[in-house]
Structures are given as structure tokens and as C-alpha cells.
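Participant: The following block contains a protein sequence and its predicted model.
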Amino acid sequence: VLEDEYPDAWWMPGSPPQLIVLEDEYPDAWWMPGSPPQLIVTTGALHRLTDHQLGAVLTHERGHARARHDWLLHLSTALATGFPRIPLFAHFCDQTHRLVELAADDTASRRCGHLTTALALIELNQHRGVLSCASSHRLLGERVDRLLEPPPRLGRRHRALTTTTAALVPLLPLLIVFAPGLTALS
């Protein structure tokens, strides 16, 4: 049924769609990397989410798969675990997790809308009581707030200036290296 309603909800080049529905009243959905990758959705999520919210959840998970977020998460976790006395790696791991979730939220909100994606997050996590919690689940509240009040987009001129600056910055070391030679030629 889900594959008929959301034919492109789980697609990755070179691999067949894999959607697994688990019988569980606990509402949840996640992506399992591998060959072939698999999207797992519980029956609790199917009962709790509207069709549009389910589409947002599937698009969110597809965003993780297409961007290969599992590689980033494995790398950051390996660094944090392998070098536990270096706080920078633990911070890198936390921020990597945060950023991949925000990126997948952006993917879902572009396709399904900010409000629908926020409501899907709330529905999947409401039973956990984590939206008001100030501990490690603070990220969920941040994600919902960000979806409900997205930051304003940069103007076209500002984007062009930023892109030009970013393209020219790598040339700065070359200018420093060759500047004495160029001044000697003059």
C-alpha cells in the first residue's frame, strides 16, 4: 500500500526500493543503510500519522539515504569513540548528528511543507514527552521550532556575493606565494 501511495518515497540509484513495516504500536520510522538500504516504519506510525505526515517522514528518511548521512555519522562516532580524551571529536559527533537531522528536515519541508514536517515530528515523538525536556532531546524542540519559523532566505545579491567570495578565497594562498615574483616582474 505504501509503495503505491509513495512510489518515490524510498529510492536510491542502483538499488531496489525496500520498505519494511514492523508490527509495533510504538510510532517510529528509521533508515537502515546497507545493501539494499531499508526504510523501516512501524504500524504505530502508520496509525498515528496522516498521509501527508507519513510522506514527510518518508521524504526525511530518503534525504538521509541520498546524502549518505550514515557515512558522516560513522566517521564522527569513530573519531569520538577512538579518541575519547579529545573533546573536539565528541563535539564534532554531536554537531554531525544535529546537522544531518536538520538537513533531512529541510529535504522533507521543501517537498511536504514546513508545518506538515513539524507535525510529523511531533506526532512521532509526542508519547516520549521530549519536546519540553532540556536534556539530550533538546534537538527535537530546536528542529520543530526551526520548521515552524524558518530563517529568512538570503537575497539574490547576498547569495551571489557569498558564492563569489567562497570561490575566490582558495586563490588567496596562491596570491601570497606568487606576489613577490609578480612584484619583481613589474
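Facilitator: In hand now; what should we look at? Worth saying up front: this structure is predicted, and the values here are computed from it rather than measured. Residues are numbered from 1 along each chain as shown.
Participant: C-alpha from now on. contacts and neighbour counts both.
Facilitator: Will do.
Participant: What is the longest helix along the chain packed up against?
Facilitator: Ranked by residue count, the top helix of the chain under DSSP state H comes out as helix 87-112. Under the contact definition 3 or more Cα pairs under 8 Å, 6 or more residues apart in numbering; DSSP states H and E, helix 87-112 sits against helix 51-66, helix 69-82, helix 114-125, helix 138-148.
Participant: Buried residues, that helix. List them.
Facilitator: Buried residues in helix 87-112, counted by 16 or more other Cα atoms under 10 Å: 89-90, 92-94, 96-97, 100-109, 112.
Participant: Throw the helices and strands packed on helix 87-112 into JSON lines and include mean neighbour count and distance to Leu39, thanks.
Facilitator: What follows is these, written out as JSON lines (neighbours: other Cα atoms under 10 Å; distance: least, Cα to Cα, whole Å):
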{"stretch": "helix 51-66", "mean neighbour count": "23", "distance to Leu39": "7"}
{"stretch": "helix 69-82", "mean neighbour count": "16", "distance to Leu39": "13"}
{"stretch": "helix 114-125", "mean neighbour count": "21", "distance to Leu39": "15"}
{"stretch": "helix 138-148", "mean neighbour count": "17", "distance to Leu39": "21"}
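Participant: could I get the ones you listed as JSON lines with distance to Ile20?
Facilitator: JSON lines is the format used below for those (distance: least, Cα to Cα, whole Å):
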{"stretch": "helix 51-66", "distance to Ile20": "12"}
{"stretch": "helix 69-82", "distance to Ile20": "19"}
{"stretch": "helix 114-125", "distance to Ile20": "17"}
{"stretch": "helix 138-148", "distance to Ile20": "25"}
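Participant: which stretch among the ones you listed comes nearest Val41?
Facilitator: Between Val41 and the helices and strands packed on helix 87-112, the shortest gap by Cα to Cα is with helix 51-66, which sits at 8.8 Å.
Participant: For that closest one, name the packing helices and strands.
Facilitator: Using 3+ Cα pairs under 8 Å, 6+ apart, helix 51-66 sits against strand 29-32, helix 87-112, helix 114-125.
Participant: ok, now with 6 Å
Facilitator: Using 3 or more Cα pairs under 6 Å, 6 or more residues apart in numbering; DSSP states H and E, the elements in contact with helix 51-66 are helix 87-112, helix 114-125.
Participant: Below is structure B, check it against A:
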Amino acid sequence: MDGSARMWISAIPSLDPDYRAVILDLDHTSSDPAERMAGVLLNRGHEGEEGVFYLLPHDLWARYERTGDRLAVSLLTYRSLLADDLTSHPAELRAHLDGLPRDPLDEDRVVLVRRETVTDFEPAERDGFRQPVALIGHGRGPVSLAELLGLFEKLEVGVAVVAAPEPPPA
């Protein structure tokens, strides 16, 4: 499955069957080191509803971008924060930190994951933030949305809610 196949606009029925959200699949066993690094940052979460972790906006955040009929979501963090979190992880993973793409809006930040899909969905906005992105993390390899939600129902995945602040004006 390519990256775009791992982003969906859907409800998570057991959380709120009427709330459509952007869902990103994060495989902790991915061959992509940046995706595994995003998984490392999920350990910084603070529990909200049972089993749902919220990340502070300066730890890991999402950015929405629209180009025509395509909606893209990127996950970003500060390079220094990620470097600190990676100190207890294998050198093989840490070696990829310098190769991560820089955020075009701030060279101190890196883009970990970028996914896009064709959709007319527009994330809601409130108080300078677009609606958060749901990250569903697991170690099962490529899965479909139905499989991912099934794993969630069985409590075999983790869910983190990532804020999506509007970027500052250029």
C-alpha cells in the first residue's frame, strides 16, 4: 500500500459514529524510519477518554494542505525534540534523523509523514485550529480501514489525537 492508501476520512464508530475525522494509519513496524519515528513521539501522549491519547501541539502536530481535489496531511515535529526522544532507540533509527525533510515554514521542524487523498472533505476550524487528526498506531503491516477499525474495537491499536494549528502567515 502506498502512503495515500493509509489516510481515510471516516468516523471511528466506538468513539463517535457521527463525527467524521481524518484518520492516519501508523505502522510501528514500517520499513519507513520516519513513520517509526512518529510512533516514538506517540509515547509523549496524555490520556483523555479511555484509551485515547492527546499530544501537545509542540510535540507532534498535523498540517492540512489542499491542492485541487486532493487533501494532504503532514505530521511535523521539532528536530531537537525528536533527537532527544530517539536517544534510547537503536542507532539505525537515529541515523535517519538528518535525512528527514525540513518543514518549509521553519527549518527547526521536520516532516515525518505526508499522506494525501482525493476528497471534498474540509476539516472544521475553531480558534485557529483545524479539527485534529486521529492517528491509529499498530504493528500489523498494511491494513484496510475496516481492518484498522476492527483492531481498534478489539483494543489492539493505540489512538492519538493530534492538533492541527493553522500555520503562521508567511
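Facilitator: Great, that's in hand. Remember, predicted model here, so these are calculated numbers, not experimental data.
Participant: Report the TM-score for the pair.
Facilitator: In this superposition the chains share a TM-score of 0.30, using TM-score structural alignment, normalised by the length of the second structure; 83 aligned residues with a Cα RMSD of 4.8 Å.
Participant: quick one: the longest helix of the first structure to helix 51-66, angle?
Facilitator: Relative orientation of helix 87-112 of the first structure and helix 51-66, computed by axes from the mean of the first three to the mean of the last three Cα atoms, to 10 degrees: 130 degrees.
Participant: what about the closest residue to Arg70 of the second structure other than its chain neighbours, distance to Met7 of the second structure?
Facilitator: Spatial nearest neighbour of Arg70 of the second structure, excluding adjacent residues (Cα to Cα, 6 or more residues apart in numbering): Val118 at 4.4 Å. Noted for Val118 of the second structure: a distance of 10 Å to Met7 of the second structure, by Cα to Cα, to the nearest Å.
Participant: The two: which has the busier surroundings?
Facilitator: It is Met7, of Val118 of the second structure and Met7, that has more neighbours when counted by other Cα atoms under 10 Å, with 24 against 14.
Participant: Please tell me I have it right and the more buried one contacts Leu24.
Facilitator: Yes - counting by Cα atoms under 6 Å, Leu24 is a contact partner of Met7 of the second structure at 4.7 Å.
Participant: helices and strands around the helix or strand where Val113 of the second structure lies, which ones?
Facilitator: Assigned by DSSP states H and E, Val113 of the second structure falls within strand 106-118. The helices and strands touching strand 106-118 of the second structure, judged by 3+ Cα pairs under 6 Å, 6+ apart, are strand 70-78, helix 79-86, strand 102-103.
Participant: Nearest to Ala160 of the second structure, out of these?
Facilitator: Closest of those to Ala160 of the second structure is strand 70-78, at 12.3 Å (criterion: Cα to Cα).
Participant: buried ones in that closest one?
Facilitator: Neighbour-count burial for strand 70-78 of the second structure flags 71-78 (criterion: 16+ other Cα under 10 Å).
Participant: can you redo those as CSV with distance to Asp103 of the second structure?
Facilitator: Formatted as CSV, those follow (distance: Cα to Cα, whole Å):
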residue, distance to Asp103 of the second structure
Leu71, 18
Ala72, 14
Val73, 13
Ser74, 10
Leu75, 10
Leu76, 8
Thr77, 9
Tyr78, 9
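Participant: returning to that earlier point: to Val52 of the second structure, which of the helices and strands packed on strand 106-118 of the second structure lies closest?
Facilitator: Evaluated with Cα to Cα, these place strand 70-78 nearest to Val52 of the second structure, the distance being 18.0 Å.
Participant: Need the helices and strands packed on strand 106-118 of the second structure in CSV (columns: distance to Leu149 of the second structure).
Facilitator: Shown next, in CSV, are these (distance: least, Cα to Cα, whole Å):
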stretch, distance to Leu149 of the second structure
strand 70-78, 20
helix 79-86, 28
strand 102-103, 31
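Participant: For His138 of the second structure, find the nearest of the ones you listed.
Facilitator: Checking these against His138 of the second structure by Cα to Cα gives strand 70-78 as the closest, at 16.9 Å.
Participant: Touching the closest one from outside, list them.
Facilitator: 59-65, 108-118 (Cα atoms under 6 Å, 6 or more residues apart in numbering).
Participant: quick one, it and strand 106-118 angle?
Facilitator: Put simply, strand 70-78 of the second structure runs at 150 degrees to strand 106-118, going by the same axes, to 10 degrees.
Participant: Contact partners for Gln53 of the first structure?
Facilitator: For Gln53 of the first structure, the contacting residues are 116, 120, by Cα under 6 Å, 6+ apart.
Participant: now do 7 Å
Facilitator: 116-117, 120 (Cα atoms under 7 Å, 6 or more residues apart in numbering).
Participant: circling back to that earlier point, make TSV out of the helices and strands packed on helix 51-66 of the first structure and add distance to Trp31 of the first structure.
Facilitator: Below are these laid out as TSV (distance: least, Cα to Cα, whole Å):
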stretch	distance to Trp31 of the first structure
helix 87-112	12
helix 114-125	15
